[in-house]
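J.: here is my input, please return the structure:
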Amino acid sequence: MDLLRSYWSPAELVTNGLILLHLLGALAVGLLLGYERSYHGRAAGMRTYGLVCLASAALTVVNAYPAMWYGGMGSEGAAGAGDPTRVIQGIVTGIGFLGAGVIMREGLSIRGLSTAASIWATSAIGIIIGLGFYAVAIAAALLTILVMSLLRPIERLLPHRSVVHLTLVFPRDKAPPPDELRAQVARHGFEVVDWAFHLANGSGQFECQLVLQGKGDLDPMILVAALASTDALVEFKLSPSRI
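T.: This is a model prediction of the structure:
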């Protein structure tokens, strides 16, 4: 009974209250960061970010009170705070698997890298909150939101290149020479930077996979309209290299 009462001692309740404040702060920051991703229609939203930040803070902050573990009886003689670095290493490993789960490959395009990076950042912010550095955590959360929300429009304003992947399927006897394909996409502002060719066995179809590059944000719909009006073309697919 003494052991059970020790879990509800005044000192234990005060410690639990302090830990709860850390968890509430971490949850609020995680929900805030997750809303930005949810607003943009990403797979990982408020619940994912809130849980990541909350769990990271919880696993970190308990290391600050080793003398109160197990009702204050399981760490007798412990001096100072516990070592949170081992817990942090475990958090970093676990977040790596979670981040990999939101990265998806669609053909030659890869999506979810920014979401995975922001989940990693949310975990780090949760660890900072768990250690008690609230000012730094708030600043890191604001900087993370700034990067995720405002940096992409700035990227579009800076000089850059657009990369798209184009797949063309022709009948075997009507496939145009590579120079003709290169000239056609060049008329729409694109340059062929890489290519692959595939002749389907038995189907009589010739497939061309082209990687196109252009300066700035070129309108691909003009190229799509030109491809759609090509009689010899059986099928085509145009997709961006990243989003």
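
J.: switch to C-alpha atoms for all contacts and neighbour counts from now on
T.: Noted.

J.: buried set for the longest helix belonging to the chain?
T.: For the chain, the helix that runs over the most residues, judged by DSSP state H, is helix 10-39. For helix 10-39, the neighbour count (16 or more other CA atoms under 10 Å) marks 12, 16, 19, 22-38 as buried.

J.: let's compare: structure for the following, please.
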Amino acid sequence: MISNGDIVLRLLTAAALGSFIGFERERLLWSAGIRTHMLVCVGACLFMIVSAYGFQHATEMEHVTLDPSRIAAQVVSGVGFLGAGAILLRGNIVRGLTTAASIWAVAALGLAAGGGLYFAAGAATVIILVILAGMKPLEDAYRTRL
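T.: Predicted coordinates:
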């Protein structure tokens, strides 16, 4: 079993990483902002902690086998519903795909933090921020040329 301090560290790491992504979305006034991204990231982190450590006592029972990856897999599916809620269809224009993708990516950050993969979660956060903030000016420049 992991310590209470490690649990708090993992949850706070998830909250911080989710807030970075959420702030980037918030500054552009998108529907899912800081709080949404933080909640998804912390929730996914907690699911991972529960999945990996919450049933350790059951593994000591005879004829019991557990697969901790099952809960993580369900997080991926469940977050898809949140993402679908962020996607709007207005006439022939679809909006919110990037926000939905960022919610999905933040869930993955939470799973990584919950699994104690701090470097992977931190590196992915930087990459996601580069994609969201750094690619937007390039995308806009390309579109104005068309």
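
J.: can you give me the TM-score here?
T.: Once superposed, the chains reach a TM-score of 0.87 (TM-score structural alignment, normalised by the length of structure 2), with 143 aligned residues with a CA RMSD of 2.2 Å.

J.: ok, back up a step: for the longest helix of structure 1, name the packing helices and strands.
T.: Packing partners of helix 10-39 of structure 1 (3 or more CA pairs under 8 Å, 6 or more residues apart in numbering; DSSP states H and E): helix 46-61, helix 113-131, helix 134-157.

J.: could you save the ones you listed as CSV and add columns showing mean neighbour count and distance to residue 102 of structure 1?
T.: Formatted as CSV, the helices and strands packed on helix 10-39 of structure 1 follow (neighbours: other CA atoms under 10 Å; distance: least, CA to CA, whole Å):
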stretch, mean neighbour count, distance to residue 102 of structure 1
helix 46-61, 24, 11
helix 113-131, 24, 6
helix 134-157, 14, 16
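
J.: so can I have JSON lines of the ones you listed showing distance to residue 206 of structure 1?
T.: Below are the helices and strands packed on helix 10-39 of structure 1 laid out as JSON lines (distance: least, CA to CA, whole Å):
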{"stretch": "helix 46-61", "distance to residue 206 of structure 1": "44"}
{"stretch": "helix 113-131", "distance to residue 206 of structure 1": "33"}
{"stretch": "helix 134-157", "distance to residue 206 of structure 1": "36"}
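
J.: once you drop chain neighbours, what's closest to residue 28 of structure 1?
T.: Leaving aside its sequence neighbours, residue 28 of structure 1 sits nearest to residue 50 (CA to CA, 6 or more residues apart in numbering; 7.1 Å).

J.: what's the match for the one you found in structure 2?
T.: Aligning on TM-score structural alignment places residue 50 of structure 1 opposite residue 38 in structure 2.

J.: I'd guessed its match sits against residue 13; true?
T.: No: with contact defined as CA atoms under 8 Å, residue 38 of structure 2 does not count as touching residue 13 (10.2 Å).

J.: can you give me the distance of the counterpart of residue 8 of structure 2 in structure 1 to residue 128 of structure 1?
T.: Applying TM-score structural alignment, one finds that residue 8 of structure 2 aligns to residue 20 in structure 1. According to CA to CA, to the nearest Å, residue 20 of structure 1 stands 15 Å off from residue 128 of structure 1.

J.: list the contacts of residue 129 of structure 1.
T.: Neighbour list for residue 129 of structure 1: 22, 25-26, 57, 61, 137 [criterion: CA atoms under 8 Å, 6 or more residues apart in numbering].

J.: repeat for residue 131 of structure 1
T.: Shown in contact with residue 131 of structure 1 (CA under 8 Å, 6+ apart): 57, 60-61, 64.
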